Every structure is written in C-alpha cells, then in structure tokens.
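Asks: sequence and predicted structure below; questions after.
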Amino acid sequence: MASRTSNPPFLNGVPEMLILRLLSQRPMYGYELVSAIKLATGNELEFGEGSVYPILHRLEAEKLLSAKSQAVGARTRIVYKTTSRGLAKLEDSISVWRRITDAINHALKGGEHGPATVAR
C-alpha cells in the first residue's frame, strides 16, 4: 500500500467535527489533541498543530470551546473543552455528516432513486 503524504482534499469541516467530538469526551491541550485525532482515526487522518491551533482559536472565539491555563511543571498549557453551545454544534455536524455520507454511499452503490435518509 502506498504511503499517504496528506489528507484527502474533501475533508473540509472534518477537523472541526473531530475536535469538538474529542473535546466533548475530555479536556485536552493542542498537541494532545493532534495525537488524539490520529489515534481516534486509526492513523488515517493526521492534522498538524499548524491546522489544529487556528481551529481551536476560532472555536473558542465562537464560544464553542472554553480554554483555561494549566501549569505543568515550569510550563503552562491551554486546555480546551467543549461548551454546551459546542455540543449543540457537534450534534448538528454529526447529523449533517451522516446524511451526506449516506447519500454518497448510496450513489457509489449505483442508487438511482435517492437514499431515504437524505430528506431535508
């Protein structure tokens, strides 16, 4: 199997959904989250700190995450967790994701009449 050098280009919105999901399970700091994404996706997806931190900052600005400083030895880490508003966004994102993946799977199987689960 050929090694993958980057994530597929159609993953818009996926890092945000994964970040919200993982932080809904437990608070984490940025680098810990980078590792958790890789682990949670069975090493299929890998988002570096350069893409994760801007998402964390945006989600915090949108009040979907809260952040607090935590001293670890001589260092300070910013630990993030999902807010109630973030949990609502996560549920909406999961619903949309499932609807879209059902539709794509149906089309890939040669479906002609449209999947029943793709009603709006």
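Replies: Received it, and whenever you're ready, just let me know what you need. Numbering: from 1, shown residues only.
Asks: CA only for contacts and neighbour counts going forward, please
Replies: Noted.
Asks: can you tell me the centre-most residue of the protein?
Replies: Against the mean C-alpha coordinate of the chain, by Cα atoms, centre = their mean, the closest residue is Leu18 at 1.8 Å.
Asks: now the helices for this protein?
Replies: Along the chain, the segments classed as helices by DSSP state H run 14-25, 30-40, 49-61, 84-108.
Asks: pull out the buried positions in the second one.
Replies: Burial within helix 30-40, assessed by neighbour count using 16 or more other Cα atoms under 10 Å, is assigned to Gly30, Leu33, Val34, Ala36, Ile37.
Asks: structure two is appended below for comparative analysis:
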Amino acid sequence: MTRENNPSFLNGVPELLILQLLKGREMYGYELVQAIRAATGEAIVLGEGVVYPVLHMLAREGALQSRRQIVAGRSRIYYTLTPNGSDRLAEIAGSWDRITRAIGGVLGEPRHA
C-alpha cells in the first residue's frame, strides 16, 4: 500500500519548508500551510496541526521572530526569519541536499558535480 501524501520519511521537512518560505518574506501560519501546498504542487500537504507547532518551536529557539497584527478584525501572528534561522536553514538544506544526492545515486540518477 502506498501513501500518497506525507510519507513517514519526511521528518524534518516541515521545518525545512517553513524556513525556506520565510526566507523570502514574512507570513502567518495559515498562509504558510497554503504556500507549502502550492510550492510543492500538492505533493506535500501539511495541516495547521503540523505547521503551528513547528512555528512555535522555531520561535522559541530563536530561528523566527514574530509580530501580532490585527487584519480584518482578526489577530494574526506573522513570522520572519532571524539570522539564527538563516543559519539553521543553510544547515538543514545542506543535509537534505546530501541525502537527496545519495538517494539519487542509489536510484541510478546521474551525479552532478
């Protein structure tokens, strides 16, 4: 049986995607849920129950900065990447690059220099 979305080997991917998307601009939680879905062509669909705990963890650890803003009568928390978050993104992205190259090698894909 094949799982179509979010196989278990994707641990760590929410953090990577959130940091990468916040690299470009600030966003609020639900906006990130939608941006992840759109950026991955719906191959990765993360609900609010996954995204918000990761946002809170990254903010606690200093990788994100947050600010509250009232929009149309509703309170939204916008997140931005901190220098610590940029460093963390570079580290995680480097690890994922090494992993995907290694898996590509096993699958018989040509290696890039």
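Replies: Right, received. Where do you want to start? The structure presented is a predicted model; accordingly, all values stated were derived computationally and were not measured.
Asks: what residues are up against the nearest residue to the residue nearest to the centre of the first structure once chain neighbours are set aside?
Replies: Leaving aside its sequence neighbours, Leu18 of the first structure sits nearest to Ile37 (Cα to Cα, 6 or more residues apart in numbering; 7.0 Å). Ile37 of the first structure is in contact with Leu18, Ile19, Leu22, Leu45, Glu46, Phe47, counting by Cα atoms under 8 Å, 6 or more residues apart in numbering.
Asks: the last one against Val34, yeah?
Replies: It stands for Phe47 of the first structure. Yes. At 6.3 Å, Phe47 of the first structure counts as touching Val34 under the criterion of Cα atoms under 8 Å.
Asks: follow-up on the earlier one: going through the contacts of Ile37 of the first structure, which ones are buried?
Replies: For the contacts of Ile37 of the first structure, buried by 16+ other Cα under 10 Å: Leu18, Ile19, Leu22, Leu45, Glu46.
Asks: skipping adjacent residues, who's closest to Leu65 of the first structure in space?
Replies: Thr82 (4.5 Å).
Asks: next, count neighbours for that neighbour.
Replies: Counted by other Cα atoms under 10 Å, the residues lying close to Thr82 of the first structure total 26.
Asks: cool, the one 10 residues further on as well?
Replies: Using other Cα under 10 Å, the number of residues around Asp92 of the first structure comes to 12.
Asks: can you check Gly85 of the second structure too?
Replies: 22.
Asks: closest one to Pro9 of the first structure out of the contacts of Ile37 of the first structure, please.
Replies: Comparing the contacts of Ile37 of the first structure against Pro9 of the first structure with Cα to Cα places Leu45 closest, at 11.6 Å.
Asks: so what corresponds to that closest one in the second structure?
Replies: Matched by TM-score structural alignment, Leu45 of the first structure corresponds to Ile44 in the second structure.
Asks: so how far is Ala38 of the second structure from that match?
Replies: Taking Cα to Cα, to the nearest Å as the measure, Ile44 of the second structure falls 9 Å from Ala38 of the second structure.
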